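> All I have is the shape, not the residue letters:
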């Protein structure tokens, strides 16, 4: 099986490497040559001319930053959907709007190509470990046809509905993650200001009803104020915009979602956009007069 993998960033590169480890023939494309070289070092193949590469591809995977990037690569004037061979599958694993996922699926169907929207959750660590949660929208038979490939990248692969459903579930995921990070940031700041020993406090919180994956995976770096990006503030802010737009379409108020989106906006305004989304902690500390 020939896989053309477009987007070898923080998430895409380890995902592509895991496909290589699973025995797939992975041809990588990225704006940075260094990321392509890293894939080649892991046993992948440097992509040549994209238009030519996709003409005999079985699967095309995109992991790109935003909806305009996906639109340009797949549907734009130089988009590749019209060049894909009949029977191939395009799997967009970016986080984009549900409406774009439907648009991609319709364009693919016109070429007798199948499409899945399959965004992921689990961060850089999950991408490296191959333990991502993958929420898949599309036709059930296509999901099953490509399940083995998806399971090479993720531990939890769930078909959540038709085209666009994967992106809708991912939007809900981003609400829960952002709200939890903010809650953890507030709790840590409160505990620190109260002169509580933070590490044992986190340990006991994680063992009770307040336990969550943010405490498990992110608390150590938050306590150390290590905000090297696993998932950048600027990307999470973008995702919350997708969430609020989608919620507006179905007339569902999301007051917590709107608030945490504003807090992400504040983080961007402070110049923290390239930091990990746990940098929300910096905003809470500054509001409390405890900024570092």
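It's in. As the structure is a prediction and not an experimental result, all values here were calculated from the model.

> contacts and neighbour counts: CA atoms only from here.
OK.

> neighbouring contacts of stretch 32-40?
The contact list for stretch 32-40 (C-alpha atoms under 8 Å, 6 or more residues apart in numbering) reads 8, 9, 13, 16, 17, 28, 29, 30, 45, 46.

> For residue 106, state which of those is nearest.
residue 29 (24.4 Å; C-alpha to C-alpha).

> and the nearest residue to that closest one once chain neighbours are set aside, how many neighbours?
Take residue 29 and drop its neighbours on the chain: the residue closest to it by C-alpha to C-alpha, 6 or more residues apart in numbering is residue 6, 4.8 Å away. The tally of other residues near residue 6 (other C-alpha atoms under 10 Å) stands at 24.

> just checking, residue 6 touches residue 31?
No - using C-alpha atoms under 8 Å, residue 6 is not in contact with residue 31; the gap is 9.4 Å.

> dump the residue contacts of residue 236.
With the criterion set at C-alpha under 8 Å, 6+ apart, residue 236 makes contact with 174, 178, 264, 277.

> For PyMOL, what selects the buried ones among those?
Selection of buried members from the contacts of residue 236 for PyMOL, criterion 16 or more other C-alpha atoms under 10 Å:
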select buried, resi 174+178+264+277
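
> What is the most widely separated pair among the contacts of residue 236?
Using C-alpha to C-alpha, the contacts of residue 236 span at most 12.0 Å, a distance reached by 174 and 264.

> three-state assignment of the closest residue to residue 140 other than its chain neighbours?
Spatial nearest neighbour of residue 140, excluding adjacent residues (C-alpha to C-alpha, 6+ apart): residue 159 at 7.2 Å. Secondary structure, DSSP: H, G, I helix; E, B strand; the rest coil: residue 159 is strand.

> burial measure for residue 159, as a count.
19.

> I figured it was touching residue 133, is that so?
No - in this structure, residue 159 is not within contact of residue 133 by C-alpha under 8 Å, at 11.1 Å.

> For the spatially most central residue of the chain, give me its contacts.
Among the residues of the chain, the one closest to the centroid is residue 120, at 4.9 Å (C-alpha atoms, centre = their mean). Contact partners of residue 120, counting by C-alpha under 8 Å, 6+ apart, are 93, 94, 95, 132, 133, 134, 135, 170.

> ok, second structure coming up, stack it against the first:
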């Protein structure tokens, strides 16, 4: 049985680790707070009280942590696991971080005999629960081939997109599209409500035409109820849009609409709504329209 250490058992990591248990892997979970570890144990996994304990016997280490500094800390930091795992261990980082950091971590892994893939995911909390995530993978083709049994236990669309850092670049593009689409759906909802239209009916017909998209399918019903229970927090999307705008500037690419949406998300976070779901952009549209 392949032993998988799973580091980071939050909104996304918890259900992903549970799905690995369901698929028959020996999963050892570690998290900064103990409650998610206990939930994994209740699902049939094992818990570890420290990073070193989690990775000691692992064949594969999966990380799902919030940001670039967190990935660096758990991998190449003073107490990072790259100095603790056995040679040939496969590290699959499913976090969303800066592409340049993913490249730096991969190079450090190679120097220490660790095989590294950047494999950020898309699909939100429900995708993690249902094991239907879209996974964009950067790294060597050989390591990608070895990772497939693990990734197939948590995702449905799994694509190798290029060398180290490529997965994070594609994820940045994903977050650009998602944020822009949420903003447009939010604007459409406020527009429809202002005209007294049956919004449930409107969403159904819009979803069936050229305007159809995953945000209408998965988020619109909750947006209509003003239910912004987090599946993906505003503060995390704010971080991701910072990655997009920085990477675009470095490449000399202009993203005018993306830059506007990044500022809207930043405003929402600054007003204290960073812990809400990113569909809470609807609140900001209402506010700007004088309808809040």
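Yep, it's here. Remember, it's a predicted structure, so these values are computed and weren't measured experimentally.

> Correct me if wrong: residue 51 of the second structure contacts residue 30.
Yes - contact criterion C-alpha under 8 Å: residue 51 of the second structure and residue 30 qualify, at 6.5 Å.

> Looking at those two, which is more packed in?
The residue with more neighbours, out of residue 51 of the second structure and residue 30, is residue 30; 27 against 20, by other C-alpha under 10 Å.

> I'd guessed that one sits against residue 10; true?
No - counting by C-alpha under 8 Å, residue 30 of the second structure does not reach residue 10; the two are 10.5 Å apart.

> for the second structure, longest helix please?
helix 166-194 (DSSP state H).

> For that one, give me the average deviation versus the first structure.
Aligned to the first structure and superposed, helix 166-194 of the second structure gives a mean residue distance of 0.2 Å (mean C-alpha distance after the TM-score superposition for the first structure).

> Spell out which residues are contacts of both of residue 51 and residue 30 of the second structure.
Contacts common to residue 51 of the second structure and residue 30, judged by C-alpha under 8 Å, 6+ apart, are residue 7.

> any idea where the strands of the stretch 1-150 of the second structure begin and end?
With DSSP state E, counting those that start in this stretch, the ranges of strands along the stretch 1-150 of the second structure come out as 3-7, 26-30, 46-47, 60-63, 90-93, 115-118, 121-122, 133-138.

> can I get those in JSON lines with distance to residue 36 of the second structure?
As requested, the strands of the stretch 1-150 of the second structure are arranged in JSON lines below (distance: least, C-alpha to C-alpha, whole Å):
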{"stretch": "strand 3-7", "distance to residue 36 of the second structure": "11"}
{"stretch": "strand 26-30", "distance to residue 36 of the second structure": "8"}
{"stretch": "strand 46-47", "distance to residue 36 of the second structure": "9"}
{"stretch": "strand 60-63", "distance to residue 36 of the second structure": "14"}
{"stretch": "strand 90-93", "distance to residue 36 of the second structure": "19"}
{"stretch": "strand 115-118", "distance to residue 36 of the second structure": "24"}
{"stretch": "strand 121-122", "distance to residue 36 of the second structure": "20"}
{"stretch": "strand 133-138", "distance to residue 36 of the second structure": "20"}
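
> Which of these sits closest to residue 232 of the second structure?
strand 121-122 (10.2 Å).

> Quick check: that closest one compared with the first structure, mean distance?
Strand 121-122 of the second structure sits 0.2 Å off on average (mean C-alpha distance after the TM-score superposition for the first structure).

> Please list all residues in contact with the residue lying closest to residue 65 of the first structure once chain neighbours are set aside.
Once flanking residues are discounted, residue 65 of the first structure sits nearest to residue 94: 6.6 Å by C-alpha to C-alpha, 6+ apart. Counting by C-alpha under 8 Å, 6+ apart, residue 94 of the first structure touches 62, 63, 64, 65, 66, 70, 118, 119, 120.

> How about the helix or strand containing residue 248 of the second structure, which residues are buried there?
Following DSSP states H and E, one finds residue 248 of the second structure within helix 234-251. Residues 234-245, 247 are the ones in helix 234-251 of the second structure that count as buried (16+ other C-alpha under 10 Å).

> I'd like the residues you listed as TSV, with distance to residue 55 of the second structure appended.
TSV is the format used below for those (distance: C-alpha to C-alpha, whole Å):
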residue	distance to residue 55 of the second structure
234	31
235	29
236	26
237	29
238	31
239	28
240	28
241	31
242	31
243	29
244	32
245	34
247	32
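
> for these, which one is nearest residue 286 of the second structure?
residue 234 (16.6 Å).

> Could you find the counterpart of that closest one in the first structure?
Under the alignment (TM-score structural alignment), residue 234 of the second structure maps onto residue 233 of the first structure.

> Hmm, residue 271 and its match touching each other?
No - Residue 233 of the first structure lies out of contact with residue 271 (C-alpha under 8 Å); the separation is 9.9 Å.

> who's sitting farthest from the centroid in the first structure?
Largest centre distance within the first structure, by C-alpha atoms, centre = their mean: residue 195, 36.1 Å.
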